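Visitor: with the input below, show me the fold.
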Amino acid sequence: MQLSDKNECKSITAEEFKNLVEILEIGLPRSIAVGVSGGADSLALTLLLNQYCQDHSIRLFVLTVDHGLREKSKGETKQLSDWLSSWDIELHILKWIGQKPIANIQDEARAARYRLMGQWCKDNEISHLFLAHHMQDQAETFLIRLFRGSGVDGLSAMKKNSEFPTAQKSNNFPKVYRPLLGVNKESLEKYLLNINQKWIEDPSNNNDKFTRVQVRDLLQNNVIKGFDAARLSSTAERMQRVRSFLEEQTILALSDYVSYSDFGYASLDLNFQKNLHEEISLRLLSKVLKTIGGRDYPPRHKKLKALLNTLKKPKFLGKTLSGVIMFQVSKGCIIFTREPKGIPDEINITKLKTYQWDNRFLMEVGEISGKVVPIDESVVKYIVRVIPDIKERFLAIFDHHQLRDRVLPSLPCIIGDNGKLILPDFLLSELNGANLDSFSAVFNK
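Guide: Model prediction:
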């Protein structure tokens, strides 16, 4: 079945778009941002949003990324700027600086766009970023993930609103909104034709060496009844409901079987194995590994399944996975701590008031200048000169030498420019009477 011909498809209207935005429940922010490439989808979204923002007294910031991958990109950016100027819209151009990839180009370019737009929104205190993914994009994403063997989460494809796709756990990045996921691409093109607005055709959209282009051709040229963008997009939406339910069950399981410490480690009650469905058990392990390892993505399903099988054995001898060390200090309980070798050796914090360390601890450092380092053996030796019995004090905090020796190297401290050692407040508060300075640090549970 071939997708609808452009002549058979009606244009999206301003009223229909207004309803789509209202479904997102964004409220009335002072300002929002939208990403635009110059293609029909993003240009239609930009112009529809421009009208919506005018009607609701919202300031619209329009962002485009100049990837510098093609010779024509500079001219296309100029053309886009001219088009938007005719609508009294200012274009903010973000340039992708640095060495460009020679492989995996589309994925790398997509990551660069997110990174640049997300950082711009963060720097300018914009909490809403709109993107122009539409029904066909959703269907293509579903198929790509199906071919890669994804489970429920992958097949749920893209959400209409979601957290920003970054490992930086910070509330300062914008939420991402996709109001057009249920809208046919042709209706967006029809909208532009009706207002006499041209758009740019990206030649990479016709390059069949890219997986997404191959999938797009498959969708457009197949003759199987029901194998179309609308049906696949609908299936992805149903998968989102299943995913939401599974996530709710996982949250309940975490509260029952996992205990997170302010010191950045987790304790897992092994009774979870006999009381939880295997799917929830796997999701629980995934969540703990992501949190303790400071990772944006979980281990692959195959590795999670292997870990679950290992935990079912009578004797657990320890394991390392996804930047996390797992070991046992008492019967029926597994400890998860950050693997030290994946932690940055040192990071300068000059002029930084807040800092996200190892994507696990949010540090409030105020006017402190120096470098952040893990509390490794060299730092402990430094503290011994000030507090001779510090190892014994640390042991009293953690109750077990193995826990102490594994957790301490996963914690941050600061060595000031004056050479002074500064400890995180949650640690110093346990060292009664220790004559050391502290900074605020909170574990991202």
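
Visitor: make it CA atoms for all contacts and neighbour counts henceforth
Guide: Will do.

Visitor: contacting residues around Lys315?
Guide: Counting by C-alpha atoms under 8 Å, 6 or more residues apart in numbering, Lys315 touches no other residue.

Visitor: name the SS class of it, please.
Guide: Look at Lys315: counting by DSSP: H, G, I helix; E, B strand; the rest coil, its state is coil.

Visitor: pull up the gap between it and Glu278, please.
Guide: 20 Å (C-alpha to C-alpha, to the nearest Å).

Visitor: now Leu307
Guide: Counting by C-alpha to C-alpha, the gap from Leu307 to Glu278 is 12 Å.

Visitor: what's the answer for Lys78, then?
Guide: For Lys78, the distance to Glu278 - C-alpha to C-alpha - is 54 Å.

Visitor: wait, Gly416 touches Ser438, no?
Guide: No - taking C-alpha atoms under 8 Å as the definition, Gly416 is not a contact partner of Ser438, at 11.3 Å.

Visitor: between those two, what contacts are shared?
Guide: Contacts common to Gly416 and Ser438, judged by C-alpha under 8 Å, 6+ apart, are Ile422.

Visitor: so Arg70, which of the three states?
Guide: Secondary structure state of Arg70, per three-state DSSP, is coil.

Visitor: the structure of the following sequence is requested for comparison with the preceding one:
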Amino acid sequence: MTLDPEAIERFRRDTAALLGGLPQAGRPLALAVSGGADSMAMLALAHAAFPGAVIAATVDHRLRAAAAAEARMVAEHCHQLGVPHAILHPVSPIGGSSIQARAREARYALLQHWALAAGAAALCTAHHVEDQAETFLMRAARGAGLAGLAGIRARRALAGGDGTLALIRPLLQWRRAELRAIAANGPFVDDPSNIDPAHDRSRFRQLLDASPDLDPAHLAATASYAAEAQQALEDVTELLWKNRANLAHGRVEIELGDLNRELRRRLARRAIGHILARPFDGTAIEPLLDAIAAGRGATQAGVMVSVRGAAAIFAPAPPRRSH
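Guide: Below you'll find the predicted structure:
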């Protein structure tokens, strides 16, 4: 397979920017390769850009009869390239409602465990411009906030029982047509679930394809601007937490009175999470913010909140009396 040297260099540059440098010896780049055109193009680019420094895995969710043959196709192609490959299966059958979400959770858990066991520097997925645009539209239609509109992050941490792994998306600035042209030099498959209208993403993909005014590149750019704004708010929230949060006697006291509602929302969630000793991302926090603004006390998720001047005080709620 002959690839355009400029495409190889572009992929090398995009990947290195997310890794903070080139892959180090003994720390391979792990690729999630489904067998579709996008991930097969990523496999080709990674193999050319970082020869001898990539490994690949395919997850067979056992949800489609053809999936086993597709995984074997990827395995055979990786063998021809000299890329180590693994086929991964969920321990338990995937079923119930929201089957795509459950499959995604199982897939990332399997890939994380495999990549960490291999000592990988990062796990790469083949998300691209159109994926980002679809995600933005789906979340906007559901009334998502800024964090949701930020869409697919170019880099984030996968944390779990096995440890923490960097998840990177080096193709987020690449178009689907570019990747499909690269994949055409080798084998790939088209997953029929990608056009099944039973799935939300498939319907939004069809909407994009049928709506010339909805430019995927512009939607993806908007998502990236939202991601920058989200990061800025996270940085401001961290600074306010360090400067204002008084953590003593098992409670949190923090001045919120002079802040706008979004910063109050973020700091209140963080304060509740601190009391609970776990992340708190509750969406039903608006009545609590209304109570704080009115100078009233309230309880949220087992945390009692009282107001003293401009400060809100968060503490564990007392146990309920039994009768």
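
Visitor: can you give me the helices for the stretch 101-250 of the second structure?
Guide: Listed from the start of the chain, the stretch 101-250 of the second structure has helices (DSSP state H, counting those that start in this stretch) covering 129-141, 146-149, 176-183, 200-210, 216-244.

Visitor: need those in CSV (columns: mean neighbour count).
Guide: Formatted as CSV, the helices of the stretch 101-250 of the second structure follow (neighbours: other C-alpha atoms under 10 Å):
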stretch, mean neighbour count
helix 129-141, 21
helix 146-149, 19
helix 176-183, 17
helix 200-210, 16
helix 216-244, 16
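
Visitor: out of these, nearest to Arg62 of the second structure?
Guide: Closest approach to Arg62 of the second structure among the helices of the stretch 101-250 of the second structure is made by helix 200-210 (20.2 Å; C-alpha to C-alpha).

Visitor: so which elements touch the closest one?
Guide: Secondary-structure packing of helix 200-210 of the second structure (3 or more C-alpha pairs under 8 Å, 6 or more residues apart in numbering; DSSP states H and E): helix 129-141.

Visitor: give the aligned range of the helix it packs on in the first structure.
Guide: Aligning helix 129-141 of the second structure against the first structure (TM-score structural alignment) gives residues 135-147.

Visitor: on average, how far is the matching stretch from the matching bit in the second structure?
Guide: In the superposition with the second structure, the average deviation recorded for stretch 135-147 of the first structure is 0.4 Å (mean C-alpha distance after the TM-score superposition for the first structure).

Visitor: who touches that stretch?
Guide: For stretch 135-147 of the first structure, contacts defined as C-alpha under 8 Å, 6+ apart pick out 154-158, 180-185, 211-212, 215-216, 219, 228-230, 232-233, 236.

Visitor: overlap in contacts, Leu307 and Glu278 of the first structure.
Guide: In contact with both Leu307 of the first structure and Glu278: no residue, using C-alpha under 8 Å, 6+ apart.

Visitor: and the strands in the stretch 1-150 of the second structure?
Guide: 29-32, 54-59, 85-88, 122-124 (DSSP state E, counting those that start in this stretch).

Visitor: and the longest one, how far from the first structure on average?
Guide: If I follow you right, that is strand 54-59 of the second structure. Here the mean offset of strand 54-59 of the second structure against the first structure after fitting is 1.4 Å, by mean C-alpha distance after the TM-score superposition for the first structure.

Visitor: is it fair to say Ile325 of the first structure lies in a helix?
Guide: No - under three-state DSSP, Ile325 of the first structure sits outside any helix and is assigned strand.

Visitor: residue in the second structure paired with it?
Guide: Mapped onto the second structure by TM-score structural alignment, Ile325 of the first structure lines up with Val303.

Visitor: nearest residue to Glu93 of the first structure in space, please, no chain neighbours.
Guide: Small correction: residue 93 of the first structure is Ile, not Glu. Leaving aside its chain neighbours, Ile93 of the first structure sits nearest to Thr64 (5.2 Å; criterion: C-alpha to C-alpha, 6 or more residues apart in numbering).

Visitor: tell me who's in contact with the alignment partner in the second structure of the one you found.
Guide: Mapped onto the second structure by TM-score structural alignment, Thr64 of the first structure lines up with Thr58. Contacts for Thr58 of the second structure (C-alpha under 8 Å, 6+ apart) come out as Ala32, Val33, Ser34, Gly35, Ala71, Val74, His85, Ala86, Ile87, Leu88.
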